[in-house]
Structure formats: structure tokens, C-alpha cells
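1. would you be able to build a 3D model of this:
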Amino acid sequence: MVTERHVTLVTSDTEETRWLGRVLGQALTGAMFIGVRGFLGVGKTVFVKGIADGLGMSDDVTSPTYTFVAQHHAGRRCLTHVDLYRISQVDDLESIGWLDLILEADVIAVEWVDRADQQVPDMRIDVELVASSSDRRHISFWGHGAMACAIIDQVVAGQADIS
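-> A predicted model of the protein is given here:
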């Protein structure tokens, strides 16, 4: 059983980046922690919007930069969207109820997850977006745990539809 998986996929524009997030969202059948990394403006929120689309959510997903946490619902599914950009030290995580968030969330997508300084679950999917041009993105996925690896395999299979 595979418990670690890494793959990098390439999107050519914002729509494909969101579409790839949607493919991930559709593959999420249970609870999952998704850490999202990348520089400002690279498309982290666009990718999370895609996850929300894939989960069947029609909410307008925006980055919760100033509120830290936003929740979106569709039926029995809940996406907890967290933005840690304004967190300056690990101790600040306590003020947003970090441990409760990661223990109780259905699907949690965390932008700027590197600011959590390893206070993340062992079973998770890490995603990093890197711009290679104004529109093109290299999106790397790391699966930690058998379920996360299986989800990444589904994303890779679904990504073939982009071409």
C-alpha cells in the first residue's frame, strides 16, 4: 500500500487551475486536510475555489485573509477555508482555534500552510503552486497517507481530461 505520493501537473491558465482544484474536490469522499502553498497571486484561492466547485458548493469563495476562516456548505459537505497569511507566529494559531479546526473539519484547505510550522495532520495532501509564466502553473501534489495517495491518483487520472 502506497503511503507517500508526489506528482506535478501543469495548467496553462486560471480556468485550468480552477478545473484541477475541481477534480481534487470531486475526489474527496471523506475528511481531508489540504495545505496550499505558493507566492502571492499565484492562484491559491483560485485552486480552492475549484475544490469548492468539486464539492458541489455554489458559494462565492474568496480568500479569508482578514477573517482567517470561512466555511462553505453543500448538503452534508463542509469546506473550511483558512488563510494563514497574517499569522506571524505559531502561537497565533491558538487565537483562531487551529487545533479544533483541523480535528473537526470535513475538508479543510489552508492557504499559507507553511505558517503552521508543522502543526498539521500526518494524513494530508500538500499542494504547491509555482508560476512558470503569467498564466502557466506547475502544481505539485504530495500525498501523505494511503487515502491521500489514492486521491492524488484520482486527480492524475482526471487531469488527463484537460488536454
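
2. C-alpha only now, for contacts and for neighbours.
-> Noted.

3. hey, where'd the helices end up in this structure?
-> In the chain, the helices defined using DSSP state H lie at 14-27, 44-54, 98-104, 146-159.

4. so for the first one, what gets flagged as buried?
-> Neighbour-count burial for helix 14-27 flags 14, 16-27 (criterion: 16 or more other Cα atoms under 10 Å).

5. contact partners of it?
-> Applying Cα atoms under 8 Å, 6 or more residues apart in numbering, the contact partners of helix 14-27 are 11, 43, 46-55, 135, 137, 151-152, 154-155, 158-159, 162.

6. for the second one, same thing?
-> For helix 44-54, the external contacting residues (Cα under 8 Å, 6+ apart) are 14, 17-27, 36-38, 58, 60-63, 72, 79, 81, 109, 111, 129.

7. what angle separates that helix from helix 14-27?
-> Here the directions of helix 44-54 and helix 14-27 differ by 50 degrees (axes from the mean of the first three to the mean of the last three Cα atoms, to 10 degrees).

8. another sequence for comparison is provided below:
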Amino acid sequence: MRRELPDLAAVAVLGRDIAARLRAGDVVALSGDLGAGKTTLARAVIEAAGHRGEVPSPSFTIIEAYDTLDPRIVHADFYRLEDPAELEEIGLDEYREGAALLAEWPDRAGGFDHEAGCLSIRLEKGEGARFAIVEGGAGWQGRLP
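-> Sure thing, here's the model as predicted:
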């Protein structure tokens, strides 16, 4: 499904739609070029899930966890990974336990498309607008935003 995102308000609506459907164990895999809006959409999901306060980009920390949300949300930016094997050092599996994962640059982590609970969102810049190409795994049937 292709969804137009002409402005930040549209990104916020998509974020609310995702947050309302998010379950523990889900992965929202955010891909797209630099500046496509991956972090902006992740922030919209986290804020719509009820987080109040700053939502820093995990570009340098790689992982930011929001333990007070239901479900817990882990926001990860895998841009700086050189090899998916680094995920074990980071402890991603422990972070993910009982949480939903918002994954920027999922391909650098080996991808998550093989997981039934993966919602893949590719953000693209178009003529004067941005678009979200949304595809859900089996676990998202009937829940697509």
C-alpha cells in the first residue's frame, strides 16, 4: 500500500495509526535514503504511544528503549553497524523481549522481513511530497495502518 505524506501532520497520523496497532514482538522496519523521514516517523509512533518528552535519534547510541510504554518500544538505528553479527554484542534480543522494535536501516541488521510481525515501511521522496510504501507480514494481516 502506498500512502502519501505531504507534511508532518500526515506523518503524525501514520505514527498514530501504527502505535494503535503495535504489539509486543512486532518490528516496524523503516527504510529509505538519508533524510527520508525514518526518525521522524519513529518519533511520531513513540509519541503516539504515550511518551512525553524528548525522543532522541539513536544514531550514536544505536538503541533507545521506552520501558514505560505499553507495549514497550525499542527504537534502533542500525546505520552504523558494519555487520549484523554486532547485534549480539549490543544485546538486541534482550532489548526486544516483550517489546516492539522500531528499526531504522533494517538491512544493516540483516533484515526483519522473515518475521511474521514485521511491518516494512519504505519512505520515499516524490514530487513535492513523501510517500510511505507499507507492507505487512502475516502478523499484520487485518492490522495494516
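
9. TM-score for the pair, please.
-> The pair, once superposed, lands on a TM-score of 0.87 when counted by TM-score structural alignment, normalised by the length of structure 2; 144 aligned residues with a Cα RMSD of 1.9 Å.

10. as JSON lines, the helices of structure 1 with distance to Phe68 of structure 1 would be great.
-> Shown next, in JSON lines, are the helices of structure 1 (distance: least, Cα to Cα, whole Å):
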{"stretch": "helix 14-27", "distance to Phe68 of structure 1": "20"}
{"stretch": "helix 44-54", "distance to Phe68 of structure 1": "13"}
{"stretch": "helix 98-104", "distance to Phe68 of structure 1": "10"}
{"stretch": "helix 146-159", "distance to Phe68 of structure 1": "25"}
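
11. for structure 1, which segments count as strands?
-> Remark: strands assigned in structure 1 by DSSP state E are 4-11, 32-37, 69-74, 77-83, 107-111, 124-131, 137-144.

12. out of these, deepest packed?
-> Comparing the strands of structure 1 by mean neighbour count (mean count of other Cα atoms under 10 Å), strand 107-111 ranks first with a mean of 26.

13. mean per-residue distance, it versus structure 2.
-> Following the fit onto structure 2, the mean deviation recorded for strand 107-111 of structure 1 is 0.6 Å by mean Cα distance after the TM-score superposition for structure 1.

14. need the strands of structure 1 in CSV with distance to Asp92 of structure 1, can you?
-> Output for those, formatted as CSV (distance: least, Cα to Cα, whole Å):
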stretch, distance to Asp92 of structure 1
strand 4-11, 30
strand 32-37, 18
strand 69-74, 13
strand 77-83, 13
strand 107-111, 15
strand 124-131, 22
strand 137-144, 26
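
15. which one of these lies nearest to Ile96 of structure 1?
-> For Ile96 of structure 1, the closest of these is strand 69-74, at 7.9 Å, according to Cα to Cα.

16. coming back round to it: how about the strands of structure 1, which one is nearest Gln118 of structure 1?
-> Going by Cα to Cα, the one of the strands of structure 1 nearest Gln118 of structure 1 is strand 32-37, 10.7 Å.

17. please consider this matter closed, and thank you.
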